[in-house]
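Student: Model the following, please.
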Amino acid sequence: MTDDAARTHRQGPATLRGLALPKTTTDQRLLDNRGPADWVHADPWRVLRIQAEFVEGFGLLAEIPQAVSVFGSARTKPGTAEYDLAVDIGARLHEAGYAVITGGGPGIMEAANKGADEAGGLSVGLGIELPFEQRLNDHIDIGLEFRYFFVRKTMFVKYSQAFIVLPGGFGTLDELFEAVTLVQTRKITRFPIVLVGTAFWGGLLDWIKDVMLTSGKIAEADLDLLHLTDDPDEAVRHVVEAHQKEAARRLAEEEAAVEATAEGAGTGG
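Tutor: Below is the predicted model of the structure:
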């Protein structure tokens, strides 16, 4: 056996050499009950916690109806125009046949959940563990608290058929550009993304057009990924119409595939 082979240790799918060589085997560490309990906080055990969050989320949300996520600032106060706008949008989404998903917290999230809840719709809140106290709001039918942002983001994308984004801060921007990136790169099926608030979002869209587009960082067609409006009715209507167009496109593709199969069978006969 060569020196290199003698200094190589296989640990499942991992290959360890040199300073990374373990001093004990996996079985020894498993069966030895001595020493500190720090191992329960190590990254391999975090994987199980992450897995558990995915399983819990998938299990709880698997049967919710078609849904739209509404994003916006947690700092928006009740009684403000933006708060009332989110309440209106939540109610209109229910009337259009959608469940409403939010981050589950206060502000815009609470308002959208409230609108759906008071209109008789299904209201979902996907909360996140934060250093400061932020409980799920009182207008949620299904609520989940996540430890990991990326697990929570997966739930938003997996169970939403559209995003409606009201004015917000860094968290709102993160959620917005996560969605835009996934749609632009075709990692997910294209779905509508609506920005509500021309005064708030207009400058950002101008910068995207004047700087990103003109410098060749995005394509002209990428501008169509975002729809800007101040009208709650238009926001919801844009979502509905986009889904109707997508349904019609898929039906046309299916009919074309059936026709092509029939023609092929006829030619073969």
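Student: Going by C-alpha atoms from here, please, whenever you check contacts or count neighbours.
Tutor: OK.
Student: Show me which positions of the helix or strand hosting Thr261 end up buried.
Tutor: Per DSSP states H and E, Thr261 falls inside helix 232-268. Going by neighbour count (16 or more other Cα atoms under 10 Å), the buried part of helix 232-268 is 232, 234-236, 238-240, 242-243.
Student: Now the second one, please; I'll put the structures next to each other:
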Amino acid sequence: MASAEEFEQGDAPREQRLGPVVRRHGQVQHSTTDQRLLDTAGPSDWLHQDPWRVMRIQSEFVEGFGTLTEVGPAISVFGSARTPQGSPEYEAGVRIGRALVEAGFAVITGGGPGAMEAANKGAREAGGTSVGLGIELPFEQGMNQYVDIGVNFRYFFVRKTMFVKYASGFVVLPGGMGTMDELFEAITLVQTRKVTRFPIVLFGTDYWRGLVDWLRATVVPSGKISPHDMELFHLTDDVDEAIALVTKETSGKGAPGDGFRAEDPD
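Tutor: This next block holds a predicted model:
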């Protein structure tokens, strides 16, 4: 790197080292980090630039870790925010939330209405810990009234980390894009062995059957996934079976995917 004596004041150095970052040629900045920190004048655009976003991301991880680390054994329950109150799907969510608490687990949801509210309601009514992990959206949903511990996130990927890190498994009720996003991320994490001992239960055979059949009939034969990957989740309509399956591996039984077979077509 050129020394200070090699160029006159106002000239840009040919190479600039800013911590772990090296800038050269047209990417050399004309001010230092300390200068920008101490300079009170100028625009506030830096608040919205990527380096500052890293600090916001870090703060969300710290807040999430600090809040959830004492929750204890938990299961994440997913499902549509559009599930109407009083519907069979809503009532199934209430029963699942209640049964999870009775089995000794906290319930973690996305904190919103619909199926999420149902699971939180069941957990709350059973006297257990009811957790909601919200997300900042253009259309505000807000935390449902049955959440005892709530954390709101700016970033989806931070929130998704919390769902996996502090849960021992997933119960997935009928849902839309967000629910399927969480489902396939969980399956991928188990498939690639990024997580272990992580059962995944799809609740609602009529709803999920088409997706499961497509995976088996199209994706497996084309070689995009292996037949064994169909064993990474289980399909059921029975609340007791769902609870037994999703809590099974938390007692140390089996290995990832053991006994978690999607049902064969009728």
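Student: Work out the TM-score between the chains.
Tutor: Between these two chains, after superposing, the TM-score reads 0.89 (TM-score structural alignment, normalised by the length of the second structure); 247 aligned residues with a Cα RMSD of 1.7 Å.
Student: just to revisit the earlier point, could you dump the buried residues of helix 232-268 of the first structure into CSV with distance to Val124 of the first structure added?
Tutor: Output for those, formatted as CSV (distance: Cα to Cα, whole Å):
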residue, distance to Val124 of the first structure
Pro232, 20
Glu234, 23
Ala235, 20
Val236, 18
His238, 22
Val239, 18
Val240, 20
Ala242, 22
His243, 21
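Student: hmm, back to that, can you give the distance from the helix holding Thr261 of the first structure to the centre of its chain?
Tutor: 25 Å (Cα atoms, centre = their mean, to the nearest Å).
Student: just stretch 42-50 of the first structure next, same as before
Tutor: Worked out by Cα atoms, centre = their mean, stretch 42-50 of the first structure lies 22 Å from the chain centre.
Student: The longest helix anywhere in the second structure corresponds to what range in the first structure?
Tutor: Secondary structure of the second structure per DSSP state H: the longest helix is helix 50-68. Per TM-score structural alignment, the counterpart of helix 50-68 of the second structure in the first structure is residues 43-61.
Student: go on, stretch 95-107 of the second structure?
Tutor: Stretch 95-107 of the second structure covers residues 88-100 of the first structure once aligned (TM-score structural alignment).
Student: and the gap between the aligned partner of Glu185 of the second structure in the first structure and Ile50 of the first structure?
Tutor: Using TM-score structural alignment, the partner of Glu185 of the second structure in the first structure is Glu178. Separation of Glu178 of the first structure from Ile50 of the first structure (Cα to Cα, to the nearest Å) stands at 20 Å.
Student: do the same with Leu19 of the first structure
Tutor: Leu19 of the first structure is 29 Å from Ile50 of the first structure, by Cα to Cα.
Student: Where in the first structure does the helix or strand hosting Val164 of the second structure align, residue-wise?
Tutor: Taking DSSP H and E as the definition, one finds Val164 of the second structure inside helix 156-165. The aligned range for helix 156-165 of the second structure in the first structure is 149-158, by TM-score structural alignment.
Student: and that stretch, how far from the second structure on average?
Tutor: When the second structure is overlaid, stretch 149-158 of the first structure sits 0.5 Å from its aligned residues on average, using mean Cα distance after the TM-score superposition for the first structure.
Student: Tell me where the first structure has strands.
Tutor: 8-11, 14-17, 67-71, 99-102, 123-128, 142-146, 163-165, 193-196, 226-229 (DSSP state E).
Student: What count of nearby residues applies to the match of Glu185 of the second structure?
Tutor: 14 (other Cα atoms under 10 Å).
Student: So it versus Val165 of the first structure, what's the distance?
Tutor: The separation that Glu178 of the first structure has from Val165 of the first structure, given Cα to Cα, amounts to 12 Å.
Student: swap in Pro36 of the first structure?
Tutor: Distance check for Pro36 of the first structure against Val165 of the first structure: by Cα to Cα, it reads 47 Å.
Student: Same drill for those two, tell me which one is more crowded.
Tutor: Neighbours were counted for Pro36 of the first structure and for Val165 using other Cα under 10 Å; Val165 has more, 25 against 7.
Student: From Gly107 of the first structure, how far off is the more buried one?
Tutor: From Val165 of the first structure to Gly107 of the first structure the distance is 13 Å (Cα to Cα).
Student: Phe132 of the first structure too?
Tutor: 15 Å.
Student: if you count what's nearby, which of those two comes out ahead?
Tutor: Gly107 (22 against 6).
Student: For burial, what's the neighbour tally of the residue lying closest to Gly57 of the first structure once chain neighbours are set aside?
Tutor: In this structure, Gly57 of the first structure finds its nearest non-sequential neighbour in Met155, 6.9 Å apart by Cα to Cα, 6 or more residues apart in numbering. Met155 of the first structure is flanked by 16 other residues according to other Cα under 10 Å.
Student: counterpart of Glu220 of the first structure in the second structure?
Tutor: Glu220 of the first structure maps onto Pro227 in the second structure, by TM-score structural alignment.
Student: What is the burial count for Pro138 of the second structure?
Tutor: 6.
Student: Show me what it aligns to in the first structure.
Tutor: By TM-score structural alignment, Pro138 of the second structure lines up with Pro131.
Student: Report the contact partners of its match.
Tutor: Residues in contact with Pro131 of the first structure (Cα atoms under 8 Å, 6 or more residues apart in numbering): none are found.
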